[in-house]
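S.K.: this one's structure only:
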């Protein structure tokens, strides 16, 4: 047998363990190896086809640990198989030059076959550690998926929507506390993934607190403080978290009440029950954008930034790095809060649309590191089993945006009833769109009535709230 033949059978053994043993006449060993290989492939296929909510299950520690252990074990086993295959092919019968060539390439092949298993083990271990670092919220009294039990058919226990508070904070090493300059509530239909993204301006004044809460007792007429020495205000909506954290005496000495207070306050403002929050550090967000290789955005006009207006994001369609994307989203120079809110919506839309699975897999470790540095949340780890498939629905569903900015509302004298009414209407329309799509898939009723069109209200005579697509208006002047 020539050196080329030895290497050919080794390469075949890397794809089908046991092939080299069969060629060398060791039929029993070869058949055992091939049988184990085929049985393993069928076992993996069976797990993939029979496991309900496979992607959600891959957030559980038991699954992730099993994958890491399995990948390491298989890597070692594959290495041993390649080495043993080389031995049974009896390379000692080759000329000395052939032995050197075959031995060198066989060693390289043995190392190469281990690499994919090492990459899988490393990525999964990184993923598991990242999940543990980010999702540290208290577990519900009854976890939605108990160990050893099948997930319930309806993980949301009959609820139609899940409401997540998405915050952009400006915490920094040289700044005390957290100011939430970007505040959005994602109200998600659990059946279709249709989502309403409701945005509140940072400078909303006289914020009302939920009756009966400590903040409502402290500010019965709304959140109002004396003006700052420089004339600015520290009693706007974006200061609620920071104020609550700075005054534990209001809560009987309990510290770090900012997140819960802001969830209650925004939920009360919109007339929604907020389930969880996720706070994104805006500059950590820039690192996430860099991790996926940047995002492509149409900048409608030059955006100036910097203390001395020294920075510039030029107009035009281009791929922006993280820092430029964040300045595009955050700058108020020669602009205002409401234009900035629109630009932030454009950045979110671009990230949602351009973070495809291939990019995420290729840059996994960088994305995981960036995510760990940028996200703070109270979502329990166990809820990821249900939130992962819901997030996949959102990516392919209809996402609309409702922004409470002038002239729709006055930030100085907000019409709270109007805010709640428009929010409720936007949520109803999102749910109605789901029902209409479901109804259109069934035969028409015998009475000849028709279902409302997707996105339209079923209530006659009432116009919908001023919602728009997530990226509608992006790139426009």
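M.R.: Right, received. Where do you want to start? None of these values were measured; they are calculated from a predicted model. Numbers count the residues shown, from 1 in each chain.

S.K.: hey, let's count contacts and neighbours off CA atoms from now on
M.R.: OK.

S.K.: for the spatially most central residue of the chain, give its distance to residue 207.
M.R.: Centroid-nearest residue in the chain: residue 391, 7.2 Å away (criterion: CA atoms, centre = their mean). Separation of residue 391 from residue 207 (CA to CA, to the nearest Å) stands at 31 Å.

S.K.: spell out the residue ranges of the strands in the stretch 351-477 of the chain.
M.R.: 375-377, 399-403, 468-469 (DSSP state E, counting those that start in this stretch).

S.K.: export the ones you listed as TSV, with columns for distance to residue 188 and mean neighbour count.
M.R.: Shown next, in TSV, are the strands of the stretch 351-477 of the chain (distance: least, CA to CA, whole Å; neighbours: other CA atoms under 10 Å):
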stretch	distance to residue 188	mean neighbour count
strand 375-377	18	19
strand 399-403	9	22
strand 468-469	15	16
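
S.K.: how about these in TSV, adding distance to residue 351?
M.R.: Conversion of the strands of the stretch 351-477 of the chain to TSV gives the following (distance: least, CA to CA, whole Å):
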stretch	distance to residue 351
strand 375-377	15
strand 399-403	14
strand 468-469	15
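
S.K.: that's a strand at residue 187, yeah?
M.R.: Yes - counting by DSSP: H, G, I helix; E, B strand; the rest coil, residue 187 is found in a strand.

S.K.: chain neighbours aside, what residue packs nearest to it?
M.R.: Nearest non-adjacent residue to residue 187, counting by CA to CA, 6 or more residues apart in numbering: residue 163, 4.4 Å away.

S.K.: that neighbour against residue 185, yeah?
M.R.: Yes - counting by CA atoms under 8 Å, residue 185 is a contact partner of residue 163 at 6.6 Å.

S.K.: mind checking which of these two has more residues around it?
M.R.: Set side by side, residue 163 and residue 185 show more neighbours around residue 185, with 26 against 20, by other CA atoms under 10 Å.

S.K.: residues contacting the more buried one?
M.R.: 163, 164, 165, 166, 196, 197, 198, 199 (CA atoms under 8 Å, 6 or more residues apart in numbering).

S.K.: of all the strands of the stretch 351-477 of the chain, which one is nearest residue 104?
M.R.: strand 375-377 (47.1 Å; CA to CA).

S.K.: structure B:
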């Protein structure tokens, strides 16, 4: 989850250590930050009894900030949630050595679609270097931000705030976001530290002066700071691609979820409280979800989702014609993807193919 801006024109897909090409990512093996957050909310019902956690959660009135200039809600009971991982350098994040860029960015962005019936889900990852059209937005202080073309997606958070990110996603997709969730870097670090670290295995030395990560090939137990460096690293592994780093982030989240399951953290009230305290302290949601009661109810509604039928894919993108270090939505794949989500329909396989990723999802 890095905030440096250049991305090389070559975005080769990673390969497993046995040399075989990786299959399309499924939740059972690859899980993004947003999926982890929702699974924690859905799986740990006991910790919602701790009323003091309620004050940890920050709320953003997305509806008020955007107004009525939004797509219509789904005619079904399906849900769409925008999940952001932010890297603000303010507050507890200021001391984190995870890069050299000031300000704040939405480094990880997932549009989670949960179809009617709540038995399956798909998460669409939007690459941070995607060039998009930013609509006119209202900032938290009431000031206006003019619309702009060819804006890098992950810069919108700093330019105009989270409500503008939601509005931008809605404009580019035609999909109404029912909810918004955000977790910051400091919260990510503290969550990893709260569970005692996460074990990862790397098949080559990683020395990345930009992220600060310095690992030899082999198995390592990463603390919170090292975990942040790991998911943000780009220059020290593979071809240095931004698209390839999406897979690295998802692989780490798989290890994190596995660690939670291995320690039975969601089955122990004391351990669950510790995780929940860190998670809610780092969590910002839309105003409708900004309470334990609302989050608990939403979590319970997710209990019927079958993890085997949850899938993460990347928004189909292609290299920009004038700037090979940037990508743009690939057509007609992107439009077909968003259309399927709007209609609560199955996503065609053709809509998962990304030209910038070798024609793979």
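M.R.: Looks like it came in fine. Everything numeric here is computed off the predicted structure, so don't read it as measured data.

S.K.: residue in structure 2 matching the residue nearest to the centre of structure 1?
M.R.: In structure 2, residue 391 of structure 1 lines up with residue 302, judged by TM-score structural alignment.

S.K.: go on, residue 219 of structure 1?
M.R.: Looks like residue 219 of structure 1 aligns to residue 147 there (TM-score structural alignment).

S.K.: what's around its match, how many residues?
M.R.: 11.

S.K.: check residue 176 of structure 1 too.
M.R.: Around residue 176 of structure 1 there are 10 other residues, counting by other CA under 10 Å.

S.K.: so residue 291 of structure 2 makes contact with residue 51?
M.R.: No - with contact defined as CA under 8 Å, residue 291 of structure 2 does not reach residue 51; the gap is 9.8 Å.

S.K.: so the two - more neighbours on which side?
M.R.: Counted by other CA under 10 Å, residue 291 of structure 2 and residue 51 do not tie: residue 291 has more neighbours, with 20 against 11.

S.K.: gap between the closest residue to the more buried one other than its chain neighbours and residue 37 of structure 2?
M.R.: Among residues not flanking residue 291 of structure 2 along the chain, residue 54 sits closest, at 5.6 Å (CA to CA, 6+ apart). For residue 54 of structure 2, the distance to residue 37 of structure 2 equals 16 Å [CA to CA].

S.K.: same check, this time on residue 272 of structure 2
M.R.: 13 Å.

S.K.: and the strands of the stretch 351-477 of structure 1: which comes nearest residue 38 of structure 1?
M.R.: Nearest of the strands of the stretch 351-477 of structure 1 (CA to CA): strand 375-377, 42.0 Å.

S.K.: so where is the closest one in structure 2?
M.R.: Strand 375-377 of structure 1 covers residues 283-285 of structure 2 once aligned (TM-score structural alignment).

S.K.: what's in contact with that stretch?
M.R.: So stretch 283-285 of structure 2 is contacted by 56-60, 179-184, 187, 290 (CA under 8 Å, 6+ apart).

S.K.: repeat that for stretch 304-315 of structure 1.
M.R.: Outside stretch 304-315 of structure 1, the residues that reach it (CA under 8 Å, 6+ apart) are 298-303, 324, 327-328, 331-334.

S.K.: one step back: filter the contacts of stretch 283-285 of structure 2 down to the ones in strands?
M.R.: Within the contacts of stretch 283-285 of structure 2, residues falling in strands by DSSP state E are 58, 59, 60, 179, 180, 181, 182, 183, 184.

S.K.: strands of the stretch 101-250 of structure 2, start to end?
M.R.: Under DSSP E, counting those that start in this stretch, the stretch 101-250 of structure 2 gives strands at 106-114, 121-125, 131-134, 137-138, 144-145, 148-152, 179-184, 198-202, 206-208, 213-215, 218-222.

S.K.: if we can go back for a sec, need the max-distance pair from the ones in strands among the contacts of stretch 283-285 of structure 2.
M.R.: Among these, 179 and 184 lie farthest apart (CA to CA), at 17.0 Å.

S.K.: the more surrounded of the two?
M.R.: Neighbours per residue (other CA under 10 Å) separate residue 179 of structure 2 from residue 184, with residue 184 holding more: 23 against 19.

S.K.: what lines up with that one in structure 1?
M.R.: Residue 184 of structure 2 maps onto residue 281 of structure 1 when the alignment is built from TM-score structural alignment.

S.K.: any idea how far its match is from residue 363 of structure 1?
M.R.: According to CA to CA, residue 281 of structure 1 and residue 363 of structure 1 sit 20 Å apart.

S.K.: now residue 31 of structure 1
M.R.: From residue 31 of structure 1 to residue 363 of structure 1 the distance is 39 Å (CA to CA).

S.K.: same deal with residue 404 of structure 1?
M.R.: 36 Å.

S.K.: the more surrounded of the two?
M.R.: residue 404 (22 against 14).
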